[in-house]
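A.B. asks: only the shape, not the letters, is given here:
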């Protein structure tokens, strides 16, 4: 498989990249972002692109891929709905619309969040915007679209969040989060769980498009036990 990842410098994206590079059936990983990753691997390709709202100049480099793992995301804290819509809905659809045209057989996996509002009518701003984004993605002509709605995620394998406050939070809660994740693995995921599940849906199907934490965990377990895992 040839996999594309957006947001590979973020916490979830780092997990997806790690598992993609380790998977025996992944031959190439293209990471698209504004800044270089600062790592090398025989499978890894990078497309450093400043304008993530316009891909006309780089379309030739975006075709021929089997799946896109879209891990870009921002916190809504302190933002107006218009600002958050631009960075969540507009940015995501700019990439997804281009990819659907260039790769009609592509599977698109989008990291949303627990509590997303599919009705687009709720009182919580970020949940409405995420719901609108999910609904728009499902209307695009991909082979399949999967919408991940994880809740708590623990970073593993040296992965860290780009957000200083989150880094401190994960460090402070690690002594508690680790045993809790073992007790409640379907409610508290790891970056490895999410990465494995994203890869599994790049190679196989599931009847449910919207995937909550328990669904993501189950798919990750299926992937970890499969022969394609390297």
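C.D. replies: Yes, it's here. Computed from a prediction, not measured in an experiment: that's the story for all the values here. Numbering: from 1, shown residues only.

A.B. asks: all contacts plus neighbour counts: C-alpha atoms, from now on.
C.D. replies: Will do.

A.B. asks: so how far is residue 212 from the residue most central in space within the chain?
C.D. replies: Averaging the C-alpha coordinates of the chain gives a centre point, and the residue nearest to it by Cα atoms, centre = their mean is residue 71 (3.0 Å). Taking Cα to Cα, to the nearest Å as the measure, residue 71 and residue 212 are separated by 16 Å.

A.B. asks: what do you get for residue 84?
C.D. replies: Relative to residue 212, residue 84 is positioned 23 Å away (criterion: Cα to Cα).

A.B. asks: now swap in residue 61 and tell me
C.D. replies: 32 Å.

A.B. asks: more neighbours: these two, which one.
C.D. replies: For residue 61 against residue 212, the residue with the higher neighbour count under other Cα atoms under 10 Å is residue 212, and the figures read 19 against 11.

A.B. asks: let's bring in a second model and compare:
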């Protein structure tokens, strides 16, 4: 869709990653329309933006007629595995995501779907942490759906200045970013780079279905160079 404007659906825009991706998408000329689906208002107003308030992400039937006609989805909805059971984590991370993916792939089979999983995700679905296996299974099964799906695996993400939904602890550890970027660039990207990278993938595709931290940086640089 190199010559086609992006019409994107974004989930999780009331969280740090989704809010940052939304803000970047709204300022990019390549992005023509943005639809956010939230359980509560995101608090952003813009001519490009439409918002659907919908409580039950396990049942999208009531809003299906509003989800067709989009060619990209940036899936930023997610929870931490800390403090919840394996069953609840699987339901929220895998079952919910797959329901959204299956619905959107049926309505928009030519869509590019970028799923934010995270550094350390386990594609083999064996061994390691439970969260990494569940995220790996989610990536794998999304890639079996009719649309074009990518697993995006950022590590430390530096928020955009002025975000409403940034995690409070980031202000105490942002000083680490320049050092981390210098010595371990694969694990450190900015939220702006993450958003730009997904926009770039939507327009041009990518040679790999798993997009690691260094891929995110490279894609963002490619976009800047071509723009």
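C.D. replies: Structure's in. What do you need? These numbers were taken from a predicted model, which means no experiment stands behind them.

A.B. asks: and the TM-score between them?
C.D. replies: Both chains were compared after superposition, and using TM-score structural alignment, normalised by the length of structure 2 their TM-score is 0.93; 222 aligned residues with a Cα RMSD of 1.5 Å.

A.B. asks: pull up the aligned stretch in structure 2 for stretch 9-25 of structure 1.
C.D. replies: Residues 14-30 of structure 2 are the counterpart of stretch 9-25 of structure 1, counting by TM-score structural alignment.

A.B. asks: now do stretch 85-99 of structure 1
C.D. replies: Aligning stretch 85-99 of structure 1 against structure 2 (TM-score structural alignment) gives residues 90-104.

A.B. asks: which stretches of structure 1 form strands?
C.D. replies: Using DSSP state E, the strands assigned to structure 1 run over residues 2-6, 28-33, 44-48, 67-70, 107-111, 144-149, 152-154, 188-190, 210-212.

A.B. asks: among the ones you listed, which is nearest residue 57 of structure 1?
C.D. replies: Closest to residue 57 of structure 1 of the strands of structure 1 is strand 44-48 (Cα to Cα; 11.7 Å).

A.B. asks: buried set for the closest one?
C.D. replies: 44, 46-47 (16 or more other Cα atoms under 10 Å).

A.B. asks: how about these in CSV, adding distance to residue 3 of structure 1?
C.D. replies: Formatted as CSV, the buried residues of strand 44-48 of structure 1 follow (distance: Cα to Cα, whole Å):
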residue, distance to residue 3 of structure 1
44, 10
46, 12
47, 13
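
A.B. asks: ok, the residues you listed vs residue 190 of structure 1, which is closest?
C.D. replies: Looking across the buried residues of strand 44-48 of structure 1 and measuring by Cα to Cα, the closest to residue 190 of structure 1 is residue 44, at 22.9 Å.

A.B. asks: mind listing what the aligned partner of that closest one in structure 2 touches?
C.D. replies: Applying TM-score structural alignment, one finds that residue 44 of structure 1 aligns to residue 49 in structure 2. Contacts here follow Cα atoms under 8 Å, 6 or more residues apart in numbering; on that basis residue 49 of structure 2 touches 26, 33-36.

A.B. asks: mind giving me the PyMOL command for buried ones among these?
C.D. replies: Here is the PyMOL command that selects only those of these that count as buried (16+ other Cα under 10 Å):
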select buried, resi 26+33+34+35+36
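
A.B. asks: okay, the strands of structure 1 in TSV with distance to residue 160 of structure 1 next?
C.D. replies: Rendered in TSV, the data for the strands of structure 1 read as follows (distance: least, Cα to Cα, whole Å):
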stretch	distance to residue 160 of structure 1
strand 2-6	17
strand 28-33	18
strand 44-48	20
strand 67-70	18
strand 107-111	17
strand 144-149	20
strand 152-154	10
strand 188-190	12
strand 210-212	23
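
A.B. asks: now the farthest one out in structure 1, which residue is it?
C.D. replies: The outermost residue of structure 1 relative to its centre, with distances by Cα atoms, centre = their mean, is residue 175 at 26.1 Å.

A.B. asks: which residue lines up with it in structure 2?
C.D. replies: Pairing criterion TM-score structural alignment: the partner of residue 175 of structure 1 within structure 2 is identified as residue 175.
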